[in-house]
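K.L.:
This is a predicted model, with the sequence first.
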Amino acid sequence: MARTAQRGTSKRASGRASTGPVRVGIIGTKFMGKAHANAWLSASRFFDLPRGIVMQSASGRDARETCRFAENWGWRTSTDDWHELVADPEVDLVDVCTPNHLHAPMSVEALAAGKHVACEKPLAGTLEDAREMRDAARKAKRKGQQTFVWFNYRRVPALAFAHQLIAKGRLGRIFHVRASYLQDWGHPDTPLVWRFDSKQAGSGAHGDLNAHIIDLARFLTGDEVAEVIGGVEETFVTRRELVGDAGAAIKGSRGRGGKAKTGRSTVDDAVLFLAKFKQGAVASFEATRMATGNLNRNNIEINGEKGSIKFDFERMNELEWWDHTLEPGLRGWSRIMCTEAGAHPYVESYWPAAHGLGYEHGFVSQVADTVRMLGGRKPEVTMPDFEDAFETQRVLEAAILSARERTPIRMSSVK
């Protein structure tokens, strides 16, 4: 079943360059669907963009729920058939924000239909699916289509600024990268939502969280992983209470009476690994959703010959900086509030100095850069496409291989 509004009469091909508005179709109406919808709704209100944005269509599994989602966020039409959305000639770009196992079929079909595609991270649940997406994107690129991946932390001003500092050589030669992404929502009483099912998610904390910090390490250093050296993969909770949806998981609902039914968790709860970059830096990566007391702690520290940076998403408007070029008596960690228009990326489009940004602004800034690119302009910082995100997927795969085979894995062996 579907609900549709009156369609326009435009005959413009979706994959063709245009100065008209970007007409967006979104697949997925839950957590990421809301984050993305807010971004599409907000971007043109904050940024001066080369093209307008039309929120054309939304698709979800439940027709009534999707209709409510569309009405709430301003989508013109809604449908419970994602194939219908992908085939819609009034859609130029398909935004995929569904569980990981659906990324490949939806993205590949959308590319074949001539659409641009923006896909949630990780690129896919498996390396095989990610490879299929990369290959489809390569073919579509020759026809002028573009792909985008929602590694939203690249557009946190403090991290975008750190990227610029490192690119200018302010840290000099990079020696170490230490990255961890710690959450605690996966405690034992959290029900068996899709993120604990390997058939839907591909992996657990690894693909969910390590994907972000691998991407950040690559983005910040401008370097690629050459080898993964030792990995640890662990599942602490093997059975979890069954629930109907993610909302019940947040509330910890048990349903009515009696002992709750349980199902098997088939993903990792924690993955740690070491790596070496092509230019010689060594790195450690750690991801878990069972780090009690760490609500959403995305940390990265980079040590270089001339200085170091530290970032913690729980203090997302701040960047810590050590300048080793100063004379010894002046050296020390300094705290930079990354809220200064003209000095720090993206912030001039939002609020006055010292008025901090939030989680949602990374998505809004990503939409702005997406529309810039579709209008022939450059993004403020580099945008990951399917080709770029496939490199992160390869590192994810190498880490699991290293953990299971108890051996170093050269990236050249992960195709």
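P.N.:
Perfect, I can see it now.

K.L.:
contacts and neighbour counts: CA atoms only from here.
P.N.:
Fine.

K.L.:
ranges for the helices of the chain?
P.N.:
Using DSSP state H, the helices of the chain run over residues 31-46, 63-73, 82-87, 103-112, 127-141, 157-167, 198-201, 205, 211-221, 246-251, 359-374, 386-405.

K.L.:
buried residues in stretch 295-314?
P.N.:
Residues 296-313 are the ones in stretch 295-314 that count as buried (16 or more other Cα atoms under 10 Å).

K.L.:
let's bring in a second one:
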Amino acid sequence: MELRDSEAPTLGVGMVGYAFMGAAHSQGWRTAGRVFDLPLRPVLAAIGGRDARAVRAAADKHGWAAAETDWRALVTRDDVQLVDICTPGDSHAEIAIAALEAGKHVLCEKPLANSVDEAEAMVAVAEQARGRGQLAMVGFNYRRVPAIAYARALIAEGRLGELRHVRVVYLQDWLVDPQFPLTWRLKAEHAGSGALGDLGAHIVDLAQYLSGELLVGVSAQLETFVRERPLLQAASAGLSASGGMDCGPVTVERGPVTVDDAALFTGRLASGALASFEATRMAAGRKNALRLEINGELGSLSFDLERLNELSFHDHGEPATTAGFRRILVTEADHPYLEAWWPPGHALGYEHTFAHQARDLVEAIAAKADPAPSFADGLQVQRVLAAVAESAERNAAYTPVPTVRAVQAVQQAVQAVQAQH
């Protein structure tokens, strides 16, 4: 007999970070146990951030029991069994490694790290922790869109046959204005890369997840269209001053953008199928346009995040007189994740992907099963991103994606990261 959620053992969650992703993850943890019958009941034990006032406000808003201003204190709390990392990429390795060594399970937002070396160190520590019973997962939430999960099932069943083409684009426009301030996402020391890591990580993961194959090589171009932007504090001061009647002209201090605005690359999957990718934050009019299409010998699938409850499917074996793409409304109870939600036709949204992510991780922890995507999956994406950056530096030269590196190199990466912290 299954336990009702209120009777299930608890899983104390501690989250580091409270901004956009922190809010999204909070929604997922707060909702998952109230919708799905989980073997462990997530409890929002503590949230962490450097600004005491802001993190306390976030705790009150999102339902966290406690607030911490030092992530080190959060990861060692007795009431925290799982650490959820929603910080900029430059802190992922340090926090994840410390949490795993403290005996906690870990969920880390994508991209896994800012470099291959850091990602390898995280994987090595995660593998050691796995032997002690701790699990680690990277947060590629778009895998948890029911239509995308269903697309993966159709491809795995062979409905498309041998794959020929995978094409994915992710378009946003929030950097089109050259006066948009120089936030942390535009600084390589914090973000690692720009559109490549922020958006490209998602579409690389989706291409590999849906196809069931790894990318083995890429040819790429990167571009930064606006190379200087107003400093955040200076921009705020300038905007405030410009509102006064007698303040006169204001000079706003600017700083260099050290990441890419856009990434364009092609690739080849292990089977020989071709792939193409575009990731940009400079596509005027596109707010969060993630689109993909996969073509195989027997048919095709396409998906648009702006219609995330729908999947388009073409069966090339049907008579030409009636064949074509047909719309599948992915809201039936036997579609992925839908058994616990609303009646057919009642659409889900972006925030549901985080509840699905939480459900999958909780069930993996209870079953002592390897979660997906794993840190190793995150590392593979990181290797693709690094190959893209290398190819762009070499004027779009074809660059292989390594899938295996020597154990000695991984161990050295672990030692390097630990020495820094």
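P.N.:
Right, received. Where do you want to start? Everything numeric in this text was worked out from a predicted model, so none of it was measured.

K.L.:
Just the TM-score for the two chains, thanks.
P.N.:
Put the two chains on top of each other and the TM-score (TM-score structural alignment, normalised by the length of the first structure) is 0.91; 389 aligned residues with a Cα RMSD of 1.8 Å.

K.L.:
Go through the helices of the first structure and pick out the most buried.
P.N.:
Of all these, helix 205 has the most neighbours on average by mean count of other Cα atoms under 10 Å, namely a mean of 27.

K.L.:
Show me where the stretch 251-400 of the first structure has its strands.
P.N.:
262-264, 270-277, 282-288, 297-304, 307-312, 318-323, 334-337 (DSSP state E, counting those that start in this stretch).

K.L.:
Ile302 of the first structure corresponds to which position in the second structure?
P.N.:
Mapped onto the second structure by TM-score structural alignment, Ile302 of the first structure lines up with Ile294.

K.L.:
Identify the residues contacting the closest residue in space to its match that isn't next to it in sequence.
P.N.:
In this structure, Ile294 of the second structure finds its nearest non-sequential neighbour in Val166, 4.6 Å apart by Cα to Cα, 6 or more residues apart in numbering. Residues in contact with Val166 of the second structure (Cα atoms under 8 Å, 6 or more residues apart in numbering) are Ala207, Ala273, Leu274, Ala275, Ser276, Leu292, Glu293, Ile294, Asn295.

K.L.:
what about 7 Å?
P.N.:
Neighbouring residues of Val166 of the second structure by Cα atoms under 7 Å, 6 or more residues apart in numbering: Ala207, Leu274, Ala275, Ser276, Glu293, Ile294, Asn295.

K.L.:
Can you lay out the residues you listed as a markdown table showing distance to Leu107 of the second structure?
P.N.:
Output for these, formatted as a markdown table (distance: Cα to Cα, whole Å):
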| residue | distance to Leu107 of the second structure |
| --- | --- |
| Ala207 | 21 |
| Leu274 | 31 |
| Ala275 | 29 |
| Ser276 | 29 |
| Glu293 | 29 |
| Ile294 | 29 |
| Asn295 | 33 |
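
K.L.:
Quick check: Glu118 of the second structure vs Glu127 of the second structure, distance?
P.N.:
14 Å (Cα to Cα, to the nearest Å).

K.L.:
swap that for Tyr150 of the second structure, sorry
P.N.:
Counting by Cα to Cα, the gap from Tyr150 of the second structure to Glu127 of the second structure is 30 Å.

K.L.:
To which residue of the second structure is Ser365 of the first structure aligned?
P.N.:
That one, Ser365 of the first structure, aligns with His356 by TM-score structural alignment.

K.L.:
I'd assumed Tyr142 was in contact with that match.
P.N.:
No - counting by Cα atoms under 7 Å, His356 of the second structure does not reach Tyr142; the two are 10.0 Å apart.
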